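Undergrad: 3D model of this:
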Amino acid sequence: MLHTFQPGQLLLDKYRVERVLGAGGMGMVIAARHLALDELVAIKFMLGGGSQADLTRFVREARAAVRLRSQHVARVLDVAALEDGTPYMVLEHLNGSDLAHMLRERGPLPVSEAVDAILQACEAIAEAHSIGIVHRDIKPANLFLTRGADGSPCIKVLDFGIAKWSASTAKMDASQPMGSAPYMAPEQFAATNQVDPRTDVWALGATLFDLLTGKTPFHRDDVDSIQALMHAVLLRDPMRPRMLRADLPEALEAVLLRCLDKDQAARFPSVAKLAAALVPFGSEHASLYAKRVARVLGEAETSARAVASSEVERTAPVPQLVVATAPLPQFEDDSAEGTALQTAAPVSRKDRRVPLVAGLVIAVAVGGIFLGMRLGRGTAASPSTATEMLEVRTPPPLEQPSDIATGAPITVSAAPVTSTAAASVADTPARVEVPPSTASQARTVQPPRRVVPAAPVGTPSSTSSPKENLYGRRR
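TA: Next up is the predicted model:
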């Protein structure tokens, strides 16, 4: 049904029409005064006998807006229908204009002004995300600039009509792309079931791109249709903002391009992280805006420096771990090959004692060998010495070493060595002869406290008395 509204017309016995604010194919917005409250309001009508989906969208917008308490969302005061069934929504009246109108009138905005507008929008979007609502239609036309009580600029986010609700029973048609094409993320075209808060991060970046340059990210001469635009969003890189506006900081360009990354995981994970990254480019109020956004989402406040550091880490190549090890041995069975880097298992106290004891044993053995070599070098009288005799003596008070049980003298005869083998005399096995009468008792003899090399005595005769070692074992 076609409706015409004239100034002074009375609606529902409580609203008096003052003027038409705007009209489109599906609806109209008028300014009217509430007679009982003497307050100016805006009334939005859905006209033309829309489908059930249009009605669902209309009611969805009202329900989403009424749940949000942010000062950056236009308040919904009432939802009802006229006598003929035309749905309407009563909202707070806003004085000002949307950012799309400002762009047409002024051209690209100053950096701090554009950034502040996006930061304020982030607060409203953060509250929506906190209760499971994704806007899906952020663009300059849906950001309305008005003034607060103190005259400071205040952005209001409009039109939650196609918002995605995470726990809604009234589902929109997920197979149909929804939104405004120049600001839509790739997943809104190709994978609508993957729409999530990062979809709004893309749209906020695309909107800021437009506010700063006067162009949308994929605007080109050859992109002259929805199909061409969709192809560009899905397959082509966005334009670099500094090519359109050279005075933009490089760091701000990096923020915009990260918002417009086709990979959702590569974008800012939340509007709070985006707000923190934008703080250095806003006004003196930018930090306050970012803190509010973080508190709304329950996230820890992130400094701009930390966000910049994470941006460097994200774009820098990941260093490869290089482990310097000796070449691994080759095995016939591939399963026996080891890896160069493994996770160390916990070492028990018992396991730690084993290497210590082994080390002590090795140290004692090396010391014995070294002492033997020293003894061997000390007994060599001259290079021409062909043979030598080692005599083992016990310390005083005994005059002559003997078996404790029998008193028989104990001497050890070494095998002949040549001058070229003098250094290894300690390694030459000794021949020990023990008298039969004392063999069983000689095992009780204790080792001597010191070993004194005897002076060379020449070649031993074949009639030498029997010799035995310290432990009485016959060789």
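
Undergrad: contacts, neighbours, all on C-alpha from now
TA: Fine.

Undergrad: Please enumerate the helices of this structure.
TA: Using DSSP state H, the helices of the chain run over 52-67, 99-106, 111-130, 186-190, 197-213, 226-235, 241-244, 250-259, 271-278, 286-297, 304-315, 349-379.

Undergrad: tally of neighbours for Y15?
TA: 21 (other Cα atoms under 10 Å).

Undergrad: wouldn't it be in contact with A32 here?
TA: Yes - counting by Cα atoms under 8 Å, A32 is a contact partner of Y15 at 5.8 Å.

Undergrad: one step back: among the helices of the chain, which is nearest F160?
TA: helix 52-67 (4.4 Å; Cα to Cα).

Undergrad: just checking, what packs against the closest one?
TA: strand 76-81 (3 or more Cα pairs under 8 Å, 6 or more residues apart in numbering; DSSP states H and E).

Undergrad: by contact count, what packs against the strand it packs on?
TA: Looks like strand 76-81 contacts helix 52-67, strand 87-92 (3+ Cα pairs under 8 Å, 6+ apart).

Undergrad: So which of these is nearest V134?
TA: helix 52-67 (10.0 Å).

Undergrad: To compare with the earlier structure, here is another sequence to fold:
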Amino acid sequence: MAPEPDGACLGEDELCALADGSAAPEARASADRHLDGCEDCRRVLAALAHEEENPRDDETPTVPAQRLGVTLPADLASRYVPLREMGDSSLYAAYVARDRAHDELVGLKWIRGDWATQPGVGQRLRAALTRARAIESPNVVRPRECHEEDGTLLWVEDLVASDDLAALLRARGIGPELAQDVVTQLLGALAAAHRAGAPHGHLRTENVLVDLAGHVHVADFGLANALQGRALTDAELVLDDTQTAARLGLTLLERCGGGAPAVIAILESALERPDGFPSAVALADAVERAALEHRALRDQRSVGRDREWIPTTGAIIAGKYQVEGLLGRGGMAAVMTATEQGTGRRVAIKLMPPRATKSRAAVERFLREGRAASAVASEHVVRVLEVGQSDEGVPFIVMEQLEGVTLGRLLKKRGALPVAEALHYVLQACVAVAECHAMGIVHRDLKPENLMVLGEPGTSGLIKVLDFGVSKSDWLEQAARLRLTGTADVLGTPTHMSPEQVRSSKSVDARTDIWALGVILYEALTGVPPFLAENLPALCAAIVSDEPRPPRELRPELPAALEAIILRCLEKHADARPFSVRSLAELLAPFAADAGGVAVDKIRGVAEASVPRISAPPPPPRLTPIPPAPIRVSTGPSPDVTDTASFRRQVSTRRRAIGAAAALLVSVGVAAAFLVTSLDDAVEASPSAAPATAPTRQSLESEALDDRRPQVLPAASADAGPPPRRRGRPAGNPLDTRF
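TA: Sure, this is the predicted structure:
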């Protein structure tokens, strides 16, 4: 049995001195006594020592500020702690920093001396910041404040996990559809800025950022113009923005295989006739309309054969549901909005297409699982009101019509969520999944688009899980009719597949849903899925063989133990994951305060039934998070507890040769199947009119519990000024992610 630690945990300076060998003998002797009984400090010390001995060339290690060559004036040093480089430019050196006052990470841009010492530059920069803060757009990096002290000038902004457009242009795997979406978002950001009277003035690939989910974030509004003091009018700056954006858009579309002809023509026209588009407002509107028309025409062609079976407005289904319109459609289903005659109740009706009904087994499974789902009486599962077949033999499922926003749409709009909010949503989903598992129903397609948030998003929003029991069977059988696409544009649902789903749809059981819950939590906390690739074969190989990037590399402030739980859900072997949803909820509960206890109590009240193909006996529930195992140096700001990634990546290297071959064999079937089902699966049951009556809930105000292990927070040093500019790393690359 290990001895009790001697005294409080070691501080940052003590640990760094021990790691680099500069500690005095008496200090080392005292520290050794403490280390004998404190595993946490031993792990931190081992991580720091490993970093000293194994510096990496491809990434800037997370080290104290003095090792970065960074010195802030005393007042600023008490507020901000630079943690790692995130690139630079001729105007500034950029760092990821911790804001001590708010205990969060920010982007810190240290204006270089030549620019920072100009007369009046601080006043101009503050004016630019005020204008930039008035821009209302999710595609603009929000500046926070500007500091000027003792010749040091800092620009502080929100931190975005992204890469710049230059890196995106080097990535040839992106498809034209996604490239066109990037152009549309870029123009939308500039349009919002021009409406607010805040032109950019220095638009470059380095300050157009794109995250791993394809969301655009434009940074540095007004910054360059304020530093350079150029005597340009707003009209001249607006025109420069518009011309530059059109040029960047054309370059991106050309590199990525072209976009809609109408979009390309509009961008070319903006360059040839600047007077036709004097601002980005008109250009953004024209491009967006052209892109929508192109997409509508493409969708019309792709589903032309399905039109004849989709009910028209006014049609009657099952003798009592009058169709009011189409909510969504895909290759394998259409969802209609309708009103029940006599009661006036608004419902959503999901219909199978006639070609899918040729398989008797598929129809029977659809009806059987629909009826099973209708028996689930849970506030967190969309209510199935009726299951049957029309007079023409078309199977249908009638569901309550919901009004809200899907978690997928919420993540696209907001990016990574606060820990408390993300856990609030996932724990409610755990309740729904546990109740359905107890009835022998496995969802098989849990994803953010299938979680509907009712009410005000936040820690009081009510989650409803959609599409329970809607079978995905026979999709591999249907895959033979379709061709494989190599672009990233169709990689929606596949990013949430488990390894066993990639290998065979017959290997699916309840632990596949646990994998999916882990993927959802990963995405909610980091803003991106754990597995992304340029094409479907590569994605399948990654899911089967690769280990996900540890969440704390994307969001370093996450508790290490919470990261360990997420990674356990994403174990390749189902037996290594939490055995049940109850076990997962109990592991997550300590991080969610009251919301965790409520969810666990509900799940414990569910009468647990056996779930198909789980033969191993359940292990005893673990009520505390599992700490990470082997030691690895974290790239986040606090190497407090290292994770399992080092070991995982060693295993991944050996596993990938086998997994890639296996994934390549099944990827043709997977890609084809998802071309049929991806639109269907993304159909949302959100209504166009009245909301469904949702059960009232007590608001669950919860906060994530802090990781209690010691944190090694870098400190500012006594040197002056930002370090000289380094070539080879562009600015705007906060967490060194790669698109």
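
Undergrad: just to revisit the earlier point, in JSON lines: the helices of structure 1, plus mean neighbour count.
TA: Below are the helices of structure 1 laid out as JSON lines (neighbours: other Cα atoms under 10 Å):
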{"stretch": "helix 52-67", "mean neighbour count": "18"}
{"stretch": "helix 99-106", "mean neighbour count": "15"}
{"stretch": "helix 111-130", "mean neighbour count": "23"}
{"stretch": "helix 186-190", "mean neighbour count": "20"}
{"stretch": "helix 197-213", "mean neighbour count": "25"}
{"stretch": "helix 226-235", "mean neighbour count": "16"}
{"stretch": "helix 241-244", "mean neighbour count": "16"}
{"stretch": "helix 250-259", "mean neighbour count": "19"}
{"stretch": "helix 271-278", "mean neighbour count": "26"}
{"stretch": "helix 286-297", "mean neighbour count": "20"}
{"stretch": "helix 304-315", "mean neighbour count": "14"}
{"stretch": "helix 349-379", "mean neighbour count": "13"}
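
Undergrad: how about those helices, which one is nearest T4 of structure 1?
TA: So among the helices of structure 1, helix 52-67 is nearest, using Cα to Cα, at 20.0 Å.

Undergrad: angle of the closest one against helix 111-130?
TA: Counting by axes from the mean of the first three to the mean of the last three Cα atoms, to 10 degrees, helix 52-67 of structure 1 lies at 100 degrees to helix 111-130.

Undergrad: who touches helix 52-67 of structure 1?
TA: 46, 73-77, 79, 87, 89, 133, 159-163, 170, 172 (Cα atoms under 8 Å, 6 or more residues apart in numbering).

Undergrad: Can you give the distance from it to the centre of its chain?
TA: Distance of helix 52-67 of structure 1 from the chain centroid (Cα atoms, centre = their mean, to the nearest Å) equals 38 Å.

Undergrad: how about D261 of structure 1, what's its partner in structure 2?
TA: Aligned counterpart of D261 of structure 1 in structure 2: E571 (TM-score structural alignment).

Undergrad: A203 of structure 1 matches what in structure 2?
TA: Checking TM-score structural alignment: A203 of structure 1 goes with A516.

Undergrad: Tell me which residues touch its match, please.
TA: A516 of structure 2 neighbours (Cα under 8 Å, 6+ apart): D445, L446, K447, H496, M497, S498.

Undergrad: Those: which two are farthest apart?
TA: Applying Cα to Cα across the contacts of A516 of structure 2, the maximum distance is between K447 and S498, 11.7 Å.

Undergrad: surely the match of D261 of structure 1 meets R577?
TA: Yes - between E571 of structure 2 and R577 there is a contact at 5.9 Å, judged by Cα under 8 Å.

Undergrad: any residues in contact with both of those two?
TA: Joint contacts of E571 of structure 2 and R577 (Cα under 8 Å, 6+ apart) are W515.

Undergrad: more neighbours, these two?
TA: Neighbours were counted for E571 of structure 2 and for R577 using other Cα under 10 Å; R577 has more, 22 against 19.

Undergrad: mind checking how far that one is from S545 of structure 2?
TA: 16 Å (Cα to Cα, to the nearest Å).
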